[in-house]
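Asks: The following block contains a protein sequence and its predicted model.
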Amino acid sequence: MHEPDQDEIIRALSEELVARARDGGQNPGVPFEETTAFKQFVASTQAQTVADTVAQVDYDLVIDEIVAEIPNGLIPIGNVEAVCPYCGKSLKKKPLKKTKCPACRNEIQVMRRPADGLRVLVTDEQVEDLEIQAFVEAGEYDKQIWLLKERMKKIRASGEQFWRCDAGIDAQVVPYEALCMHGKVVAVGSPEELEVLTILSAPGCIGMPVQIQGDRGFDPMDEIYASQRYERALEILQCLPKSRKNSEYAQKLRRMLG
């Protein structure tokens, strides 16, 4: 079936307008907004608007603005002294490796922090914070952001109106927001796209934008991503250390799993 080009659409619309001005047009009983000529014109205009939006999105600028809002300074984390990071009780001596606190029985982690190189006592959750700091300090975050920008440029160059978020939920550290957004399809230039890019711009995120293949309305990948979200959430919940079993993060995972 022949698809009319823009010139043909404009010509048909003009002919309909002229005909209606003379004798009511081909179908006087049909409102102008319901005519084929008008519908084709509206559809072509909307398509052009979307194409213009795709072409105009400056992903370098968008991502730079997101990164500017993300705290990534080397804030000192953990206890330098022989004090439990969980309950605050003093220890007989400062441990050199992972050990249980005699008072609260939580496992105290021992790490060197990037801020000053000191060996500190930290909680399980603070370990993740220190690993992110080390990631940034090593220059890996700059590489992550550069790669994200390059991938988004490919999305823009493709002219596609939608893309899918692979949130990198196989990473060792997976924010709850990343689990929720994994597999989500977003429109170029939409508020949801900004939300997803914020997640992909988080330090240490190994996620990426993925181009959609085929019909977006009948994409079998939806079920695959849903299964991945469920299985990964269950795995994370089962592997959480004792100190985080009742955390807000754990509670959110339980709600996700139903």
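Replies: Ah, there it is.
Asks: can we go C-alpha only for contacts and neighbour counts from here?
Replies: OK.
Asks: Residue 235 versus residue 211, what's the distance?
Replies: Using C-alpha to C-alpha, to the nearest Å, residue 211 is found at 27 Å from residue 235.
Asks: ugh, wrong one, residue 223
Replies: Separation of residue 223 from residue 235 (C-alpha to C-alpha): 18 Å.
Asks: same thing with residue 120?
Replies: Counting by C-alpha to C-alpha, the gap from residue 120 to residue 235 is 29 Å.
Asks: Please compare the first structure with the one that follows:
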Amino acid sequence: MKKRITLALISLVLALILVAPVVVSAADQGKGPPDLERIVFIHSKFQDVKPGGNTSKNPALYSYSRYHWSSPTIPYYYNPSGSPVTNAEQGVTTSFATWNDTASSVYFDYKGITTAYVPGVDVALPDYKNVVGWAKLNDPDTIGLTIIWSNSKTKLVVDVDTVFNLDSWLTWSQTSVSGDPDTAPLLTNTSAYDCDVQGIMTHEAGHWLVLNDLYTNAAAAQTMYGYASDREVKKRSLESGDIAGVLKIYP
């Protein structure tokens, strides 16, 4: 899946698509020009993980950064431009609704389709419009990424965008899954790396809450586990650690 990378590594890993400095200045709604920080979560294909006990659904299995939204109501848009999946919008909105269905106060508010480019990928500053969209990324091992802009002083999130990779080595789909995604059949096998729009976006939506990736065997059952396996759909549903994390941030 994704790694949270340090600011120093962004230019090395994302040289083609992230060209601006990581910390920049921008207007702050009448309060002067504070520094903005950019955080990037990279969602990668499955790799060997660190040892850390057996696979578990322990409620303590989450990692939360200090960044947060000023309001638990988070608006977002979807840009279908370039999408290889006709019903991807359904997968995107359902993934956010999964987090809305927890007992937390967080609410992702879908505002509809936008024609705006996915900000953060092709511009130096946030546009304060949270967008999910598509673009071809440099690294074929990257399934997608989430870019977070925040105020470096208050740690308040001001803009988030998620990009699905259009690399030809990845095959995207949004299919109907009956019953528990943890035990549902895998996606149809193709010659490429098969990715589930809804499952990938459910994980990415956790990053919108600035939950971190988990990289131990003990966390393999969690939606915020840091890698995505070929053909998996299990990340569509939240596990105990994911739910504990969002309840910690937005009780």
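Replies: Great, that's in hand. Because the structure is predicted, anything quoted here is derived from the model rather than measured.
Asks: quick one: TM-score?
Replies: The TM-score (TM-score structural alignment, normalised by the length of structure 2) is 0.23; 91 aligned residues with a C-alpha RMSD of 5.7 Å.
Asks: name the helices or strands packed onto the helix or strand that contains residue 236 of structure 1?
Replies: For residue 236 of structure 1, the host element (DSSP states H and E) is helix 221-239. Helices and strands touching helix 221-239 of structure 1, by 3 or more C-alpha pairs under 8 Å, 6 or more residues apart in numbering; DSSP states H and E, are helix 176-181, helix 248-257.
Asks: Go through it and flag the buried ones.
Replies: Residues 222, 225, 228, 229, 230, 232, 233, 237 are the ones in helix 221-239 of structure 1 that count as buried (16 or more other C-alpha atoms under 10 Å).
Asks: Throw those into JSON lines and include distance to residue 14 of structure 1, thanks.
Replies: Formatted as JSON lines, those follow (distance: C-alpha to C-alpha, whole Å):
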{"residue": "222", "distance to residue 14 of structure 1": "43"}
{"residue": "225", "distance to residue 14 of structure 1": "48"}
{"residue": "228", "distance to residue 14 of structure 1": "52"}
{"residue": "229", "distance to residue 14 of structure 1": "52"}
{"residue": "230", "distance to residue 14 of structure 1": "55"}
{"residue": "232", "distance to residue 14 of structure 1": "57"}
{"residue": "233", "distance to residue 14 of structure 1": "57"}
{"residue": "237", "distance to residue 14 of structure 1": "63"}
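Asks: What is the nearest of the residues you listed to residue 255 of structure 1?
Replies: Distance to residue 255 of structure 1, by C-alpha to C-alpha, is smallest for residue 233 among those, at 10.2 Å.
Asks: Now that closest one. Nearest residue, chain neighbours left out?
Replies: For residue 233 of structure 1, ignoring the flanking residues on the chain, the nearest one in space by C-alpha to C-alpha, 6 or more residues apart in numbering is residue 253 at 6.0 Å.
Asks: do you know how far the one you found is from residue 128 of structure 1?
Replies: In terms of C-alpha to C-alpha, residue 253 of structure 1 sits 18 Å off from residue 128 of structure 1.
Asks: more neighbours, these two?
Replies: Comparing residue 253 of structure 1 with residue 128 by other C-alpha atoms under 10 Å, the one with more neighbours is residue 253, at 20 against 15.
Asks: Hmm, that one is touching residue 235, no?
Replies: No: Residue 253 of structure 1 lies out of contact with residue 235 (C-alpha atoms under 8 Å); the separation is 10.1 Å.
Asks: nearest to residue 7 of structure 1, of the helices and strands packed on helix 221-239 of structure 1?
Replies: helix 176-181 (41.2 Å).
Asks: measure the nearest residue to residue 142 of structure 2 once chain neighbours are set aside to residue 200 of structure 2 for me?
Replies: Excluding its sequence neighbours, the residue lying closest to residue 142 of structure 2 (C-alpha to C-alpha, 6+ apart) is residue 44, at 4.6 Å. When distance is defined by C-alpha to C-alpha, residue 44 of structure 2 is 10 Å away from residue 200 of structure 2.
Asks: more neighbours, those two?
Replies: Of the pair residue 44 of structure 2 and residue 200, residue 200 is the one with more neighbours under other C-alpha under 10 Å, namely 28 against 20.
Asks: Double-check that that one belongs to a strand.
Replies: No: using DSSP: H, G, I helix; E, B strand; the rest coil, the assignment for residue 200 of structure 2 is helix, not a strand.
Asks: Of all the helices and strands packed on helix 221-239 of structure 1, which one is nearest residue 60 of structure 1?
Replies: Closest among these, using C-alpha to C-alpha: helix 176-181, at 21.3 Å.
Asks: List the buried residues in the longest helix along structure 1.
Replies: Identified as the longest helix of structure 1 according to DSSP state H is helix 36-56. Buried positions in helix 36-56 of structure 1, judged by neighbour count with 16+ other C-alpha under 10 Å: 37, 38, 40, 41, 44, 50, 51, 53, 54, 55.
Asks: in what helix or strand does the closest residue to residue 185 of structure 1 other than its chain neighbours lie?
Replies: Once flanking residues are discounted, residue 185 of structure 1 sits nearest to residue 164: 4.3 Å by C-alpha to C-alpha, 6+ apart. Element membership of residue 164 of structure 1 [criterion: DSSP H and E] is strand 162-166.
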